[in-house]
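*Asks:* What follows is a predicted structure for the sequence shown.
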Amino acid sequence: MNHAPRTPAPGPADSPLVLVTAGTDHHPFGRLVEWADAYARERPEVRVLVQHGRSPAPADAEGEPFLPPDRLEELMRSAAAVVTHGGPGSITAARRAGHLPLAAARDPELGEHVDDHQLRFVARLDASGLVRACATAQQLSAALDKAVAHPGEFRIGAPGSGDDGDGAEAAARRAGELIDLLAPPPRPDHPLPALEKAPSTWPTVCAVVPTRDRPDLLRRTLRSIAEQDYPGVLRTVVVFDNDDPDTSLASDDPRRPVEVVPNDHSPGLAGARNTGIMAARGEYVAFCDDDDTWFPGKLRSQVEVLLTDPGTEMVCCGIRVVYDRTEAERMLDRTAVTFSDLLGSRLTELHPSTFLIRREALLEGEGPVSEELPGSYAEDYELLLRMARRAPIRNIPAPGVRVLWHRRSHFAGRWQTIATALRWLLDRYPEFRLVPGGYARVAGQIAFAEAAAGRRRAALRWVGRTFRARPLEPRTPLALAVACGLPAPWVLRTLHRHGKGL
């Protein structure tokens, strides 16, 4: 029976609270909301509050689409019981608030997620005594009845709780150790395989080059693509974002054709990349920014990795950073990168101009570049996180791209956009909470951006969060210095001269 949405009348002030959090993933989790609604109807003496995210709002329970972190923490601490989806961030937050959470995993067969990592994650945590798994409405209802009647049994460290008494901090660390369940087991880091013999036919690759108002740099970029020693067809799609397309760049060369198109997605880098992905033809898609250049052997070496390892969906390589008259090589000394690696570090060596991806993975797998990120800032990092959650990313530990850092960068000075986008990233990936160093890195960047934007109070708030997560995070003193008047551009120029970014 369908119920029209309504605003339930709050129960008595002393009513026990059941808090249900379905997370913020874009996949709906209506099944959990329905279970919470059923419990609210059957137990009117209990107050049931559902943070439902992008799922339909509850009909009988109270509902909030999103809750600020401070408010969520406050509600968790006052709740008699906490029900979470299978996301590590929600589970860890509940445990830090002193609860043994009741966890319901999203099921990919029901369209609730892209894969079964929550099913495996919750099963492992349940076996370790870190959560109480609930796979049906009946299981959840019975567990909630018990938690409301005997709350001590569902408190961390309480007698009979099933916890070993080491407290929420140790539990969070143990949950962090299980983060690799979110991705397939990493492959041993061994030398990349080589082709036994060259293929008779090399697959078609399409390079996607977004551009805006940099014609001189763009032509240099296109020359470097055309001069690749790749034996197969290498198409290029140049996407003009918020600019009239220069059709003189088009070419019908059968081996190196160039197509020029306007951005017909949302304005910005993410929309421009997606326009190129949709216009691409061929098995693989490569990204290249309009101010970077490829070394001649870059593409061939990456395609060889994909040909020898069909399970790989994405390959990157090292970069040579150029700033003013200074050059510095930045390479990872590993051949495989996992989701947990990327939570811990941005790994800026994995620059978007190095990306080579199976087009099918972008169209039918994790989806194209996110156009939800404010200003498209960090869209490359967000794509790396999604791709690595699906399968480890392969990396060639040698420079393949010359990356130009300069004052004409699109994001130079756009501090408020940067801060907003990074906050979005932390909200979308609560797993950062399991990796204090990774959380502190992003929080420190937000603190610096807020300080550079002149928002001193906000900057100091984020400085505090950064320090609590990781006292020795190097971005903390930089953000404090900028908040106290040190010019942010001077700090960035100094970092860039040493081949480093913020």
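*Replies:* Everything's here; your move.

*Asks:* From here on, just use CA atoms for contacts and neighbour counts.
*Replies:* Fine.

*Asks:* now the strands for the stretch 151-300 of the chain?
*Replies:* With DSSP state E, counting those that start in this stretch as the criterion, the stretch 151-300 of the chain has strands at 205-211, 234-240, 258-262, 284-287, 293-294.

*Asks:* Check which helices and strands the shortest one sits against.
*Replies:* Read it as strand 293-294. Here strand 293-294 touches helix 215-226, strand 393-405, going by 3 or more Cα pairs under 8 Å, 6 or more residues apart in numbering; DSSP states H and E.

*Asks:* Got another one to weigh against that:
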Amino acid sequence: MTEQTTRPTQSPEGSDHADVVVSLGTDHHSFDRLVRWVDDYARRNPDLRVLVQHGHSRAPEKASGTPFLSGEELSEAMRAASVVVTHGGPGTITQARAAGHLPVVVARDPELDEHVDEHQLLFVRRVEDAGRVRACATAQQLHAFIDKARESPEDFRVDPAAEDGPDRAARRAGELIDLLTDDRDGADGVEEGARRDTGSRVTAEVPGDTWPAVTVVVPTRDRPELLRRTLRAIVEQDYPGRITTIVVFDNDQPDPTLTHGEGDRPVRVVTNTLTPGLAGARNTGVLGADTELVAFCDDDDTWMPEKLRAQVEIMREEPDTDMVCCGIQVVYDRVESERILERTSVTFSDLLRSRLTELHPSTFLIRRRAMIDGCGTVSEEIPGSYAEDYELLLRLARRGPIRNIPEPGVRVLWHRKSFFSERWQTISTALRWLLERYPEFALVPRGYARIAGQIAFAEASAKRRGRALRWIGRTLRSRPLEARAYLALLVVCGMPPAWILRLLHLRGKGV
């Protein structure tokens, strides 16, 4: 399991005295994401000396780079550095600690083709819980940790003499990875591993401090593998309170093996008993919840470990707040981008002007009474349940401002199996329903043009040329600079809508 680099090369001049040393190991998968994050930091700190041992990843543009270093060269560079950043390889982590550093670690993600499986993600969570690394999942977190290590180096140093020895530590790490892999591939899949996690989780709950129970509603349809990833992320939340997950199968045969009731992370499996579709499935879960706080999570998205705790803290401090959202990381075709709303409060007027797609339904945490006794549950009248999340946002925002955490808390997977992919007629019908239900859009030209442009694009994609041209006209009369009108025109002229969507999705955007 030791990851000593085996192909030494001449290191760049001065690399042994770099302020920040980054090691990506020797894995043949590229880890361009981490190289890009480090390059961004180096650009913002031009006087800082940064060395990246990038292996099979692309070479950095701003920082110094070398593909490989011998084990001795890498250890020497680490000892001379102020900060050490590594991928989630156990050998590299052990080497950093042996050089006296508490390493800042970014795990490779198989969803981005950075590794063959999830063992780095699982391993890094464990060693982070043990206090042996500082793990991060976003560029902002990485940059913040590097800043902290430079400002308070004593907080990122360890005593090499106190270590058990690199060989023994690496061997123990390998055994742990094998154990985790066995859990993941066992007969009971995620659930058995989740039960073991529940028994061993250590939380920082203050004695006498009460954290409210939360119910998470997860609608699902024909995505068993993605669903298991979603459930694992919920179970592994760094949250001191009880989390009950209700998996709602919509037009799909329920999987009873997902059910378990042990510990403080029970999972219930039910069938959608209301209107078929996403809205009915969400409402089945909401009505079946017995907690004051209810969260949504789609079956192809994953929560980051501290997502729920950060949101509940706001709910506890602000009893009048009905809803809290957060930012997202969008993953599409192995490309990752962040969508963060740089504000902490969102009003009804804000939502009329813009959909604010950063407020994704998988980020929703809502007071159940705000729906049941207030604005109502998710609308089951919307054709095909399309934009039901946006319509719920509008109703809740009418009651009071929606709170937002301007940091990513959910990884959102965009892919061709997404339920509304290319369901153009349903999309057009639902958006026209929205304009009729909310006449306020007529008073907000930008908001009206946005939705009209989406309708135009959907009609053009459905090859209904006449309707598309009429909606393009309405869009431009409301707002001549609305880009969606011109995208719809491109589709009318023969450009495949899939090409446009792919270009937008690669940038973390949609129509």
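*Replies:* Sure, I can see it. Everything numeric in this text was worked out from a predicted model, so none of it was measured.

*Asks:* May I have the TM-score of the superposed chains?
*Replies:* The TM-score (TM-score structural alignment, normalised by the length of structure 1) is 0.61; 308 aligned residues with a Cα RMSD of 1.4 Å.

*Asks:* circling back to that earlier point, so which of the helices and strands packed on strand 293-294 of structure 1 comes closest to Pro477 of structure 1?
*Replies:* Of all those, it is strand 393-405 that lies closest to Pro477 of structure 1, at 23.6 Å by Cα to Cα.

*Asks:* Can you list the neighbours in contact with that closest one?
*Replies:* 192, 291-298, 302, 312-323, 329-338, 353-354, 387, 496 (Cα atoms under 8 Å, 6 or more residues apart in numbering).

*Asks:* now the strands: where do they sit in the stretch 1-150 of structure 2?
*Replies:* Shown for the stretch 1-150 of structure 2, the strands assigned by DSSP E, counting those that start in this stretch span residues 20-23, 50-53, 64-66, 83-87, 104-106, 134-135.

*Asks:* Mind putting the ones you listed into CSV with distance to Asp183 of structure 2?
*Replies:* As requested, those are exported to CSV (distance: least, Cα to Cα, whole Å):
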stretch, distance to Asp183 of structure 2
strand 20-23, 29
strand 50-53, 33
strand 64-66, 37
strand 83-87, 23
strand 104-106, 23
strand 134-135, 22
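
*Asks:* what would these look like in JSON lines with mean neighbour count and distance to Thr257 of structure 2?
*Replies:* Shown next, in JSON lines, are those (neighbours: other Cα atoms under 10 Å; distance: least, Cα to Cα, whole Å):
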{"stretch": "strand 20-23", "mean neighbour count": "27", "distance to Thr257 of structure 2": "41"}
{"stretch": "strand 50-53", "mean neighbour count": "26", "distance to Thr257 of structure 2": "44"}
{"stretch": "strand 64-66", "mean neighbour count": "21", "distance to Thr257 of structure 2": "49"}
{"stretch": "strand 83-87", "mean neighbour count": "27", "distance to Thr257 of structure 2": "35"}
{"stretch": "strand 104-106", "mean neighbour count": "26", "distance to Thr257 of structure 2": "33"}
{"stretch": "strand 134-135", "mean neighbour count": "22", "distance to Thr257 of structure 2": "32"}
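
*Asks:* Surely Gln53 of structure 2 touches Glu73?
*Replies:* No - under the criterion of Cα atoms under 8 Å, Gln53 of structure 2 is not in contact with Glu73, lying 10.8 Å apart.

*Asks:* and the equivalent of Phe419 of structure 2 over in structure 1, helix, strand or coil?
*Replies:* Alignment note (TM-score structural alignment): Phe419 of structure 2 maps to His410 of structure 1. Secondary structure for His410 of structure 1, judged by DSSP: H, G, I helix; E, B strand; the rest coil, is coil.

*Asks:* Tell me how far His410 of structure 1 lies from Leu426 of structure 1.
*Replies:* 22 Å (Cα to Cα, to the nearest Å).

*Asks:* what about the two, which has more around it?
*Replies:* For His410 of structure 1 versus Leu426, the count of surrounding residues by other Cα atoms under 10 Å is larger for Leu426: 15 against 12.

*Asks:* Tell me who's in contact with the equivalent of the more buried one over in structure 2.
*Replies:* Using TM-score structural alignment, the equivalent of Leu426 of structure 1 in structure 2 is Leu435. For Leu435 of structure 2, the contact set (Cα under 8 Å, 6+ apart) comprises Phe441, Tyr448, Ile451.

*Asks:* excluding its backbone neighbours, what's nearest the aligned residue in structure 1 for the last one?
*Replies:* Following TM-score structural alignment, the counterpart assigned to Ile451 of structure 2 within structure 1 is Val442. In space, Val442 of structure 1 comes closest to Leu422 once its chain neighbours are excluded; the distance is 6.8 Å by Cα to Cα, 6 or more residues apart in numbering.

*Asks:* quick one: that neighbour and Gly444 touch, right?
*Replies:* No - contact criterion Cα under 8 Å: Leu422 of structure 1 and Gly444 do not qualify, at 10.2 Å.

*Asks:* In terms of packing, which of these two has more residues around it?
*Replies:* Neighbour tally, Leu422 of structure 1 and Gly444, criterion other Cα under 10 Å: the higher count belongs to Gly444, 29 against 21.

*Asks:* Assumed that one was part of a helix.
*Replies:* Yes - secondary structure assignment places Gly444 of structure 1 in a helix (three-state DSSP).

*Asks:* Most neighbours among the contacts of Leu435 of structure 2, which one is it?
*Replies:* Ranking those using other Cα under 10 Å puts Ile451 first, with 24 neighbours.
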